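Participant: Generate coordinates for the sequence data below:
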Amino acid sequence: MNKLAVLAFTLLVFLSSMLWYLANGSLNEYLKSQIELQGHYYSGQKTTVDLADFSSSTGTGSFTNLRLLNLSDHQAKHAVIIDVAHIALERQPSQPLLTTIQEITINKLTLNSETNSSKTNNIDQLIKSTRNKLAHDYPELYPNISAKIYAENNPQLNAEEYAQNNPQAGPIIEHTKPKKKRGKPQTKINISTITINTVELNIINNNLAKKISLHNVKITAIGGKQGIISNQLGGEVLLALLSLANRS
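Facilitator: Here you go, the predicted model:
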């Protein structure tokens, strides 16, 4: 009987450990896939992450070797490279349905910026793609860009002439109205601080190459006090990182 009890206990411990491993493994695969999917969605370029390692018990984790493929007509294979990023969640939520990433620390961010013979810059193109996606999905947060996209998609509408002839009507606002959300309230997320130990800017312009290194770079909070939905977070973070190339 004692042997059976020991065997049962051993099996219980083994199965519990296996379920814990599977649960954490599934979570890490999910986080890895979300970064890759959002990176590709907003930039239009393939995004890969070698490893996601997050502990739900400590609220900390790391992401290793994040790479965003460069545009096809530029030299460097990748436009964006992050060697490792560490994250720490706030342990006590400040409000319901809000997850706060207290800090993201990136060890090294590499941005390969290149202006080719046609005078187009890869980072500028990636910024434009990311902003346009954000403006399309969240027009109320990007009214100027979404208005431009709306006008381009509706060339038959001359908004300026319409406003002059009908001042009482005000501006066309269909493109900036927030959509009404139905169903359960969505969990939101924000980031308090992003610190980058080293930003390496590799710049090629008119076939002249130069390298600029920035240290201890801080990025302002993302998501505000109320937070944003998780699908938007990837675009906002990518936009903030790409915009660092303009510091050159």
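
Participant: all contacts plus neighbour counts: C-alpha atoms, from now on.
Facilitator: Fine.

Participant: Could you give me the buried positions within stretch 56-72?
Facilitator: Under the neighbour-count criterion of 16 or more other Cα atoms under 10 Å, stretch 56-72 has 60-64, 66-71 buried.

Participant: Asp137: which of these is nearest?
Facilitator: Asp137 lies nearest to Leu68 out of the buried residues of stretch 56-72, by Cα to Cα, at 21.5 Å.

Participant: got a list of contacts for the helix or strand Leu233 falls within?
Facilitator: Per DSSP states H and E: Leu233 is located in helix 230-242. The contact list for helix 230-242, computed with Cα atoms under 8 Å, 6 or more residues apart in numbering, reads 35, 38-39, 42, 111, 123, 126-127, 130-131, 134, 187-190, 219, 222-223.

Participant: Proceed likewise with the subsequent sequence, for comparison:
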Amino acid sequence: MKVISSIIVIILLLCGGALWFLAGGSLNEYVKAQIESVGQQLTEQKVSVNKVDIQLTKGAGSIFGLTLPNPNKYNYPNAFSLGEITLDIDIESLTSDPIVLDAIVIQKPEAFVEFTKAGGANIKDLIDTIEKNLPKSKQASKPTSDGQPEPKLTIKKVILAGTALSVDLSALGNKEHQATLQDITLTNIGGSEGLPASQIGSVIVKEALSEIWRHTKQVQKEKIKAKATEKLKEKAKEKLSELFN
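Facilitator: Coordinates of the predicted model:
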């Protein structure tokens, strides 16, 4: 699943499948329903999407307003909020194997990370839940509705552009902090042979969420260190004040 998220992410799990689903209903509604359904299965949270707009003839697509709620024990309503995800599809590859997506760009995603007194965090809980719900071994591709082999996908790059990160360390005696992460780029998802459309999202989400978690831990470390340094300086000032009074 792709950070995450993304995570992730999650939003991408069946975008691939949508590229070949052209019969029996609205493509956009199908993509929207699948993102929400599979996202909920993986995260055990009610994933929602406002709108999907896939334009195969232009080799483009967009997904708007995807949100991933937090587990109930956390205060933030959402763990992630993604305004717009754009897809750049290699049109010539639609009849080949694997189908190629040149890029998936997630514009200014927002991640809300909340730590507990025990040092746990919402994003870590979600990663663990996703890991639990993923297949434990490599599965064969599923046939499509007409009995044909499921298409494979390869994605050249996935970019999380300018993730706005909120980190709440209140439970650890600190406070809430904001940071904007440098672009996170995942490359060559699926490799030269590609992965089945129903599986490639799992790889992306795991990698993206792991990257966001890595950045979050770095922010946590820096802020706690800064707080400790501030306390030491305050104590030093108190000692000096006692000496000269």
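
Participant: Report the TM-score for the pair.
Facilitator: Here the TM-score for the pair of chains, by TM-score structural alignment, normalised by the length of structure 2, is 0.68; 188 aligned residues with a Cα RMSD of 2.6 Å.

Participant: re earlier: list the ones among the buried residues of stretch 56-72 of structure 1 that fall in strands.
Facilitator: Per DSSP state E, strands hold the following members of the buried residues of stretch 56-72 of structure 1: 60-64, 66-69.

Participant: Distance from the chain centre to the helix or strand hosting Ile82 of structure 1, please.
Facilitator: According to DSSP H and E, Ile82 of structure 1 maps onto strand 78-89. The chain centroid and the centroid of strand 78-89 of structure 1 are separated by 11 Å under Cα atoms, centre = their mean, to the nearest Å.

Participant: other SSEs contacting whichever helix or strand comes after it?
Facilitator: Where DSSP H and E defines the elements, the next helix or strand beyond strand 78-89 of structure 1 is strand 98-115. If contacts are counted by 3 or more Cα pairs under 8 Å, 6 or more residues apart in numbering; DSSP states H and E, strand 98-115 of structure 1 sits against strand 78-89, helix 122-137, strand 188-191, strand 194-205.

Participant: Report the angle between strand 98-115 of structure 1 and helix 230-242.
Facilitator: 40 degrees (axes from the mean of the first three to the mean of the last three Cα atoms, to 10 degrees).

Participant: Which stretch of structure 2 lines up against strand 98-115 of structure 1?
Facilitator: The alignment of strand 98-115 of structure 1 onto structure 2 (TM-score structural alignment) spans residues 98-115.

Participant: List the buried residues for that stretch?
Facilitator: For stretch 98-115 of structure 2, by 16+ other Cα under 10 Å, it's 98-115.

Participant: how many degrees apart are the top helix by length along structure 1 and strand 60-69 in direction?
Facilitator: Taking DSSP state H as the criterion, structure 1 has its longest helix at helix 2-43. Interaxial angle, helix 2-43 of structure 1 versus strand 60-69 (the same axes, to 10 degrees): 40 degrees.

Participant: Report how many residues lie close to Pro178 of structure 1.
Facilitator: 12 (other Cα atoms under 10 Å).

Participant: Which of the helices or strands spans it?
Facilitator: Residue-wise, Pro178 of structure 1 maps onto no helix or strand under DSSP H and E.

Participant: secondary structure class for the closest residue to it other than its chain neighbours?
Facilitator: Computed as Cα to Cα, 6 or more residues apart in numbering, the closest residue to Pro178 of structure 1 that is not its neighbour in sequence is Glu140, at 5.5 Å. Secondary structure, DSSP: H, G, I helix; E, B strand; the rest coil: Glu140 of structure 1 is coil.
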